[in-house]
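A predicted structure for the sequence below; I have some questions about it.
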Amino acid sequence: MHRHDLLPNLRQSEDQQLSTSELEKAACAPIPVDSGRFNAHSKFPYGCTVRAVQKSMVAFIDFLGFLNGQLRTRDLPRIEMLMMPANFSSLVGEFIVSSIPKYCPELVKNRYHNGHPDLVPHGRYPDDLVLHGPAGIEVKASRYPGGWQGHNAEACWLMVFVFKVNSSSAHDAEPVPFEFRAVYLAKLAIADWKFSGRSETSRRTITAAVTKAGEEKLKSNWIYLA
């Protein structure tokens, strides 16, 4: 085969690389939160508000955009491509938990390490820390539109932040920017959870998943839908 016969393939390869590079650059800028997509009629406990949720989401978008922009200047992958998927979800959740109290003084972050729930009413527990208490809001961030899981079946207020993002486990996927897709909130009962089994050879931690009835409770009180 002559060299000139290879040129079309080379040009096509260069075009594809350029296209991927442009997509990767665009993916560094998260999709902004749409202020028109919030539900003014959603119900909140403990003085939490739509404004507090919206401000926290916007703060995360700003944080992620800044972080990925800086990583790109060092020719490094976006943070979501560096972290394991579950760890990135934890990052989203922990950021939200830390942010909401800035806009809702009635709530504070539970100061007990891995305490439940994540957000507790200010002054309800000594030093605002409790291993396991009935009052407060548990926060979950997930890339999945349903089937949300937790380590235990809990009777609690649960707030779920659903997002769309690339996964570090799928490096060949087309680059897409982070986007919040939905936020839901509901008070779940023990009956709204079911335990997920595992095989005898599995080392996966046994978890509890929200039932369909629990999902309906959450989605009936939606806070944000993109």
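Yep, that arrived.

Only C-alpha atoms from now on, for both contacts and neighbour counts.
Fine.

How about Tyr55: what's its closest non-neighbour residue?
Small correction: residue 55 is Lys, not Tyr. Distances taken as C-alpha to C-alpha, 6 or more residues apart in numbering place Tyr103 nearest to Lys55, at 7.3 Å, with adjacent residues excluded.

Alongside the first one, take a look at this:
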Amino acid sequence: MKKVLVVDDEESIVTLLSFHLEKAGYEVAAVMDGLSAYEKASSSNYDFIILDLMLPKMDGIEVCKKIRQEQIDVPIIMLTAKDDQIEKVLGLELGADDYMTKPFSPRELLARMKAISRRGRKSNEQEVKQSDIKVGDLLIYPDRYEAWRKGVLLELTPKEFELLVYMAQRLNRTLSREQLLEAVWNYDFSGDTRIVDVHISHLREKIESKDDTNKFIKTVRGFGYKLEG
């Protein structure tokens, strides 16, 4: 049975999520503050952490940061009552796998968890070596999870790296937001494509510089993006 840690300071949400997760076959542990969440995550193995942003003692951003600093590779889905892109971006940049804005349906949460699990299984099953990729002075090594530019190793989050590899393998092709969402996040429903825009924005900041005359990532207005080389 897969184990899930639910972290939220609203008892009604903890009760609701616990009911639906247990009904779906998960074993649920729940805490209501960030410090307890960090201690639980550090001392026990979980298959998922559902982590609220606004928590007493330690907020969700700090919990996520500390978990990733300890190399704990559990999937994290952040919950936020704010419609604030900055908070969401911080969570994603620090290693959260996804975010959901309250109110949300437990059914959608379960669908996102299923998508993350399916993607993890595919990654473990696929051991075929991928060819290294060169786009201008950008060097990408899929099997080493490394990207270099001008001799500098780029500090990319796992999702940013997956997004870069996917686009580089389809160089000069226009890719829709929905296509990128399906490919990189593996959603099998109509997901929130803003998560794609957030990652594209930060990927641009890391692979492009202000003095570049030609940019790697081009926005195709009303449709999506393409990586040019």
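Structure's in. What do you need? Quick caveat: nothing in here was measured; it's all calculated off a predicted structure.

Could I get the TM-score for this pair?
A TM-score of 0.27 describes the superposed chains when it is computed by TM-score structural alignment, normalised by the length of structure 1; 105 aligned residues with a C-alpha RMSD of 5.7 Å.

wait, doesn't the residue nearest to Lys55 of structure 1 sit right on Ala59?
No. Counting by C-alpha atoms under 8 Å, Tyr103 of structure 1 sits too far from Ala59 to count as a contact (11.2 Å).

Show me the helices in structure 2, by range?
11-23, 34-43, 60-69, 85-93, 106-125, 158-168, 177-180, 194-207 (DSSP state H).

go on, structure 1?
So, for structure 1 - with DSSP H - the helices run 3-27, 50-73, 79-82, 85-103, 212-220.

Go through those and name the closest to Arg181 of structure 1.
With C-alpha to C-alpha as the criterion, Arg181 of structure 1 lies closest to helix 50-73 of the helices of structure 1, at 11.1 Å.

what number of residues lie near Leu225 of structure 1?
16 (other C-alpha atoms under 10 Å).

related to what we said a few turns ago, export the helices of structure 2 to CSV and append columns for mean neighbour count.
Shown next, in CSV, are those (neighbours: other C-alpha atoms under 10 Å):
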stretch, mean neighbour count
helix 11-23, 15
helix 34-43, 18
helix 60-69, 20
helix 85-93, 18
helix 106-125, 15
helix 158-168, 20
helix 177-180, 18
helix 194-207, 16
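
want to throw these into JSON lines with distance to Tyr225 of structure 2?
Rendered in JSON lines, the data for those read as follows (distance: least, C-alpha to C-alpha, whole Å):
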{"stretch": "helix 11-23", "distance to Tyr225 of structure 2": "36"}
{"stretch": "helix 34-43", "distance to Tyr225 of structure 2": "37"}
{"stretch": "helix 60-69", "distance to Tyr225 of structure 2": "29"}
{"stretch": "helix 85-93", "distance to Tyr225 of structure 2": "19"}
{"stretch": "helix 106-125", "distance to Tyr225 of structure 2": "22"}
{"stretch": "helix 158-168", "distance to Tyr225 of structure 2": "9"}
{"stretch": "helix 177-180", "distance to Tyr225 of structure 2": "7"}
{"stretch": "helix 194-207", "distance to Tyr225 of structure 2": "8"}
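
do you know which of the ones you listed lies nearest Tyr141 of structure 2?
Closest among the helices of structure 2, using C-alpha to C-alpha: helix 158-168, at 8.6 Å.

got the angle between the closest one and helix 194-207?
80 degrees (axes from the mean of the first three to the mean of the last three C-alpha atoms, to 10 degrees).

Mind giving me the packing neighbours of helix 158-168 of structure 2?
In terms of contacts (3 or more C-alpha pairs under 8 Å, 6 or more residues apart in numbering; DSSP states H and E), helix 158-168 of structure 2 is packed against helix 194-207, strand 224-227.

7 Å instead?
strand 224-227 (3 or more C-alpha pairs under 7 Å, 6 or more residues apart in numbering; DSSP states H and E).

So which other helices or strands are in contact with the strand it packs on?
Using 3+ C-alpha pairs under 7 Å, 6+ apart: strand 224-227 of structure 2 touches helix 158-168, strand 175-176, strand 217-220.

Let me have those in TSV, extended by distance to Ala29 of structure 2.
Output for those, formatted as TSV (distance: least, C-alpha to C-alpha, whole Å):
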stretch	distance to Ala29 of structure 2
helix 158-168	27
strand 175-176	38
strand 217-220	42
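
quick one, which of those is nearest to Ala30 of structure 2?
Per C-alpha to C-alpha, nearest to Ala30 of structure 2 of those: helix 158-168, 26.9 Å.

The closest one to helix 85-93, inter-axis angle?
Going by the same axes, to 10 degrees, helix 158-168 of structure 2 makes 90 degrees with helix 85-93.

Measure how buried Ser196 of structure 1 is and give me the count.
For Ser196 of structure 1, using other C-alpha under 10 Å, the count is 12.

how far away is it from Val210 of structure 1?
Distance, Ser196 of structure 1 to Val210 of structure 1, by C-alpha to C-alpha, to the nearest Å: 10 Å.

I appreciate the help and will end here.
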